[in-house]
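Peer 1: Sequence first, then the predicted structure, then my questions.
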Amino acid sequence: MSKIAVNKSDLVDLISEETEISKATAQRVLNSFLEAITLTLRSGKSLTFPGFGTFSVKARAARVGRNPKTGEPINIEASNVPNFKAGKGLKDAVNSGSVVTEEEEA
């Protein structure tokens, strides 16, 4: 399996090609989608895409860590972190090498 990363520009190109819309429109759609996920998570709600996965927020407790350079203990504050749990459809698609689209699931 290749370890080449896809960046946002590559994703915009793919969306543009797959949907036959302009790159500018694809970029606006992608930006809106990412903003919707961010706003949903910021409000404390989770976002589920059946067959793909669930985006949620997990609370991380305060803890004592170590400065890797000096070994000195440091206090790390509690925080909320985004979390993603892959759904069965995504897991199966990754392991089979094929992509299942919404139309094919129906």
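Peer 2: Here it is on my side, so go on.

Peer 1: CA atoms for contacts and neighbours, from now on please.
Peer 2: Will do.

Peer 1: need the helices for this structure, in chain order.
Peer 2: Listed in chain order, the helices of the chain (DSSP state H) span residues 8-19, 23-42, 88-96, 102-105.

Peer 1: and the angle for the first one with helix 23-42?
Peer 2: Angle, helix 8-19 to helix 23-42, by axes from the mean of the first three to the mean of the last three C-alpha atoms, to 10 degrees: 110 degrees.

Peer 1: In terms of secondary structure, what does helix 8-19 contact?
Peer 2: Packed against helix 8-19, as judged by 3 or more C-alpha pairs under 8 Å, 6 or more residues apart in numbering; DSSP states H and E, are the following elements: helix 23-42.

Peer 1: Second structure follows, compare the two:
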Amino acid sequence: MTLTKADLIQKVYRQHDLTKTQATEVVEAFLGIAKRSLQEGEDLLLSGFGKFNVKQKNSRRGRNPQTGAELLLAPRKVITFKPSGILRNRINGAE
């Protein structure tokens, strides 16, 4: 099962004394801050959850799988996630 943004808003609404509008604003504000930070190349560290990193990938040689033709893949940025030890232990059932 996937947790969607709508599900997250619903959970915030139910667990806190907020209106649905307020819960939506809280979730949207957090996601907006997170997106801007990552777009600016900043890491995002959420204690007890994990760390999102922006990494630069260099250009590299690749191959078109359909034709077999070689091509040059452009440099790009990727986002990686490393869970915290606390989260990893909870997922694995070792609290």
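Peer 2: Done, it's in. Being a predicted model, the structure only gives us computed values, none of them experimental.

Peer 1: circling back to that earlier point, would you list the helices of structure 1 in CSV and tack on distance to Pro82 of structure 1?
Peer 2: Supplementary listing: the helices of structure 1 in CSV, determined by distance: least, C-alpha to C-alpha, whole Å:
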stretch, distance to Pro82 of structure 1
helix 8-19, 19
helix 23-42, 7
helix 88-96, 19
helix 102-105, 25
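
Peer 1: Can you check which of those gets nearest to Ser79 of structure 1?
Peer 2: Between Ser79 of structure 1 and the helices of structure 1, the shortest gap by C-alpha to C-alpha is with helix 23-42, which sits at 12.3 Å.

Peer 1: pretty sure Leu47 of structure 1 contacts Leu39?
Peer 2: No - applying C-alpha atoms under 8 Å, one finds Leu47 of structure 1 not in contact with Leu39, separated by 10.4 Å.

Peer 1: Neighbour count for those two, which is higher?
Peer 2: A direct count of neighbours by other C-alpha atoms under 10 Å for Leu47 of structure 1 and Leu39 places Leu47 higher, at 17 against 12.
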